[in-house]
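In: sequence below, structure please.
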Amino acid sequence: MHDPHSERMSSTEQRAAAGLAAVFAFRMLGMFMVLPVLATYGQDLAGATPLLIGLAIGAYGLTQAALQIPFGMLSDRIGRLPVIYFGLLVFAFGAGLAACADSIWGVIAGRVLQGAGAISAAVMALLSDLTREQHRTKAMATIGMSIGLSFAVAMVVGPLLTRAFGLAGLFWATAAMALLGILIVAVLVPRPPRALATREAGVAPQALGPTLRHPDLLRLDFGIAALHAILMASFVALPLALVEQGGLPKEEHWWVYLSALLVGFFAMIPFIIYGEKKRQMKRMLLGAVSVLLLCELFFWQFGGSLRALVIGNVVFFAAFNLLEASLPSLISKVAPAGGKGTAMGVYSTSQFLGAALGGLLGGWLFQQGGVDAVFLGCALLAALWLAFAATMREPPYVTSLRLALSPAALQEPGLVERLKAVPGVADAVVVAEEAAVYVKVDKLQVDRTTLERLVEPAPAC
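Out: Predicted structure coming up:
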């Protein structure tokens, strides 16, 4: 029997984190590989226009946004594994449909179907079922890193695969990755003892209203929507700018993205450390959004040479990676006690909606005024985001904890008030149906062991 309070992850937890991170990585790799190639190779498809290519780039976001919360709730009812298997099969079928398409509409249909395999919430809920609360943050960070890595790999592998096998080959590779994901879940991921519908891992309907009325959460939701809209719109224009203004053949684009992502990844690390350690997350956020805005203006004004486009790409991806990594951390800090799962569900939905709208916006702007119109439109969106973010309060530097309650502790009056009186406890809420209390704590002031002792009632004399 593994010690429930051990500071080390058990082998089961390690297998769960590694296996589910791999599933996420393969699935997101299939989503992202299309980004650097569709604007250039997609022009050869029947009926292709810039607007429809933009729609194809972001189309997966529409169904992903609509279905990921319902699929997460369905996994609470029928189990995680059936939802994950079904979602991966739908994703593979969508990739196959896009691979067989000879028109832009066929690719759009395939991308819409890919997005319908919306398993993100179910995978995160399964990870929560398979890990203890004190290790859940590490396990979720593993998945976060796998998504970031898959994005970096996709920017390089997408152009290389398409160069070798065409768009159809790229989509068939995507289908194969989804099927490999099914195999990983079947073989590597442990079976959960039972589904735990906790408020940290899934959407709680009763927490939805407060989440949608929370001003700072809404600012962050707008931020992730704007970030992914800017990303998708930029990928309507950047590959074409590299060809037309930089004189770089589409088969050679991989090295630009590889350089940008490698430099951008290492460039962001000091800023992440600064924001967290020095408790300057708001300043870091505003700085990164400002850099994103300046990048788009730079592309607009000076993107006429390959050197300028490469430099712009490097700085763009440094800012993008920094924002992509820091926004979920801010959501976790700002969400009220017991509301993290719901806040993350709304956040993810906003991200996918942003991707869908960004593809459409990029395609429409390109039809109106070429790459310059896209870059200027992205700059305006970044400026709007900067205005929203500037009014945000400095986030509380707290962590969410979930403490199990005994039947006696659950009946004890005044527990929440007693917890809130502890220095370093920002918020607390008892959820009777889970026999647990959710607490937001500053770990520099109070630790988990102290709180666990506090929630247990004193023995009767």
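In: from here on, contacts and neighbour counts on C-alpha atoms
Out: Fine.
In: how far is the helix or strand that contains residue 172 from where the chain is centred?
Out: Following DSSP states H and E, the helix or strand that holds residue 172 is helix 133-187. Helix 133-187 sits 14 Å away from the centroid of its parent chain (C-alpha atoms, centre = their mean, to the nearest Å).
In: could you point out which element follows it?
Out: Counting by DSSP H and E, the next helix or strand C-terminal to helix 133-187 is helix 205-212.
In: who touches that following helix?
Out: 217, 218, 335, 339, 342, 343 (C-alpha atoms under 8 Å, 6 or more residues apart in numbering).
In: packing partners of the helix holding residue 172?
Out: Here helix 133-187 touches helix 11-32, helix 35-41, helix 80-100, helix 120-130, helix 254-277, strand 399-404, going by 3 or more C-alpha pairs under 8 Å, 6 or more residues apart in numbering; DSSP states H and E.
In: let's have these in CSV, adding mean neighbour count.
Out: Shown next, in CSV, are those (neighbours: other C-alpha atoms under 10 Å):
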stretch, mean neighbour count
helix 11-32, 22
helix 35-41, 24
helix 80-100, 23
helix 120-130, 26
helix 254-277, 17
strand 399-404, 20
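In: next, the second sequence, to be compared with the first:
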Amino acid sequence: MQNNIINGAICGYMMRAFDKNQFRILSLVSVTIGLRTLGLFMVLPIFTLYGEKFTGSYLLIGTALGAYGITMALFQTSLGRLSDRYGRKLIISIGIATFIIGNLICADPINIYGLILGRLVEGAGAVSSAGIALVHESVPVNRRNISDAIIGVAIGLSFMLGVIVGPLLATIFNYSSIFVIAAIIGAISFIPLWKVKETKKEKMFKIKAHIDSKLAVISIISFFIYFYMIVFYLYLPVFSLKYFPVSRFYEFLIPVVFIAGIIGLAIARPADKNKTVLFSLVSLIVLLISVPLFFLNTHVTDVTYFALSVAGFYSGYIISETVFPTLITRLAPKNSYGGNLGFYTSMQHAGVFFGAVVGGLLIIKVNHDIPIMIIIFTLFVFSIVLLYFITQFREIYLSNNVE
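Out: Below you'll find the predicted structure:
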């Protein structure tokens, strides 16, 4: 019922905001990205248990968990630039194929180092920037926040479905089967991608290597957001088990993601009306507030408080996914969207890798949540300072975007 409401709300926004061709491209790209991320999220709830089959070292397990982030970070910029030159669909197709191979390696890795290798290969298919660039080239400049919100909701729904279905499939089959299923889902994601009609103009862009200092600062902020994201996912199963078994995570995730998705969509329209910087600040403040709410769960036993803390994270995260890519495309020349979005997403996935490693080390060596809470809280205070440094909290207008 709730999924139908979400889908209806998304379709309503899309039909009003985009013409038929824009609607088609946004829908197909959202499905492609959503299917691919579904494969990533399915393994999150069972990854530690799977890693324990190969090693007793939680540092190595944490490295395997975050390994895909470092190769995504390394390849996002280069693949984004290649998509500027050779076309989005070709580069996205190569990325999906790499993702499939990586999952098949993870399904039968022999040892923990094979699992790390599989995750590295999985992350090498880093095509988020090419997908976002394809959408941004296809929709009006004053509708990009809405398009990013819809992609963000697709990713959020993939996470919700993944953490529900992953443990259930592991119970029915086994842990390694989750990676095989993720590879199959990756193969299915070719179908909507092939239905996208890419224009000749999109294929003729030249490679631009320059990354503006303001773009670099926004990308650093994205590093901090994703650092928090992976640590959030690392702790979420631990905190959730106080209230629900893994098989019942959906009882709080469905309403929480639904509420956060509606908030993200509601903010997209005013953000498009020259309030992108304002809502970038709002996203950072909401995430900042959610940090102590979430990590102090160890001292609170109220399930309502827990749901509120998770909702705070998701709301701030989805808002950030709505507005920060638009800041990039407002600052970047149109013929280098892929390269600049590639650098942006590279920093995001670098945050995934370092967040997983640092979070894992603190769990192992400190065995409580206060140090990581302080680190992340400080990062978001610094992020707000950085946002002021590049914008003075004033709007970045579309006139800055030149061909």
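In: before we move on, back to that, quick one: the helix holding residue 172 of structure 1 to helix 11-32, angle?
Out: With axes from the mean of the first three to the mean of the last three C-alpha atoms, to 10 degrees applied, the angle from helix 133-187 of structure 1 to helix 11-32 works out at 70 degrees.
In: my guess is residue 351 of structure 1 contacts residue 231. True?
Out: No - Residue 351 of structure 1 is not in contact with residue 231 according to C-alpha atoms under 8 Å; the separation is 11.0 Å.
In: before we move on, back to that, need the helices and strands packed on helix 133-187 of structure 1 in JSON lines with distance to residue 236 of structure 1, can you?
Out: Listed next are those as JSON lines, based on distance: least, C-alpha to C-alpha, whole Å:
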{"stretch": "helix 11-32", "distance to residue 236 of structure 1": "13"}
{"stretch": "helix 35-41", "distance to residue 236 of structure 1": "5"}
{"stretch": "helix 80-100", "distance to residue 236 of structure 1": "18"}
{"stretch": "helix 120-130", "distance to residue 236 of structure 1": "26"}
{"stretch": "helix 254-277", "distance to residue 236 of structure 1": "15"}
{"stretch": "strand 399-404", "distance to residue 236 of structure 1": "38"}
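In: ok, which of these comes nearest residue 366 of structure 1?
Out: The closest of these to residue 366 of structure 1 is helix 35-41. By C-alpha to C-alpha, the value is 10.8 Å.
In: tell me the gap between the closest one and the middle of its chain.
Out: Taking the mean of its C-alpha atoms, helix 35-41 of structure 1 sits 22 Å from the chain's own mean (C-alpha atoms, centre = their mean).
In: pull the residues that contact that helix.
Out: Outside helix 35-41 of structure 1, the residues that touch it by C-alpha under 8 Å, 6+ apart are 50, 53-54, 57, 155, 158-159, 162, 167, 232, 235-237, 239-240, 250, 253.
In: what's the neighbour count on the equivalent of residue 299 of structure 1 over in structure 2?
Out: Taking TM-score structural alignment, the alignment pairs residue 299 of structure 1 with residue 294 from structure 2. Residue 294 of structure 2: 24 surrounding residues under other C-alpha atoms under 10 Å.
In: quick check, central residue of structure 1?
Out: residue 348 (6.3 Å; C-alpha atoms, centre = their mean).
In: and it, what helix or strand is that in?
Out: helix 340-390.
In: show me what that helix is packed up against.
Out: By 3+ C-alpha pairs under 8 Å, 6+ apart, helix 340-390 of structure 1 packs against helix 50-58, helix 60-78, helix 205-212, helix 215-244, helix 281-302, helix 306-334.
In: now those as JSON lines including distance to residue 44 of structure 1?
Out: Listed next are those as JSON lines, based on distance: least, C-alpha to C-alpha, whole Å:
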{"stretch": "helix 50-58", "distance to residue 44 of structure 1": "11"}
{"stretch": "helix 60-78", "distance to residue 44 of structure 1": "21"}
{"stretch": "helix 205-212", "distance to residue 44 of structure 1": "43"}
{"stretch": "helix 215-244", "distance to residue 44 of structure 1": "14"}
{"stretch": "helix 281-302", "distance to residue 44 of structure 1": "26"}
{"stretch": "helix 306-334", "distance to residue 44 of structure 1": "24"}
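In: deepest-packed of these, please.
Out: Ranked by average neighbour count under the criterion mean count of other C-alpha atoms under 10 Å, these are headed by helix 50-58 at a mean of 28.
In: show me what that helix is packed up against.
Out: Judged by 3+ C-alpha pairs under 8 Å, 6+ apart, the packing partners of helix 50-58 of structure 1 are helix 35-41, helix 104-116, helix 215-244, helix 340-390.
In: mean per-residue distance, the second one versus structure 2.
Out: Looking back up the chat, that one is helix 104-116 of structure 1. Aligned to structure 2 and superposed, helix 104-116 of structure 1 gives a mean residue distance of 1.9 Å (mean C-alpha distance after the TM-score superposition for structure 1).
In: alignment lookup: residue 372 of structure 2 to structure 1.
Out: Per TM-score structural alignment, residue 372 of structure 2 is aligned with residue 374.
In: show me the contacts for its match.
Out: Listed by C-alpha under 8 Å, 6+ apart, the contact set of residue 374 of structure 1 reads 233, 234, 237, 362, 365, 366.
In: ok, those in structure 2, which still hold?
Out: Comparing the contacts of residue 374 of structure 1 with structure 2 on both residues aligned by TM-score structural alignment, their matches' C-alpha atoms under 8 Å, the contacts found in both are 362, 365.
In: residue 121 of structure 1: which of the contacts of residue 374 of structure 1 is nearest?
Out: Out of the contacts of residue 374 of structure 1, the member with the shortest distance to residue 121 of structure 1 (by C-alpha to C-alpha) is residue 233, at 25.7 Å.
In: what's the counterpart of that closest one in structure 2?
Out: By TM-score structural alignment, residue 233 of structure 1 lines up with residue 231.
In: since that was my last question, I'll sign off now.
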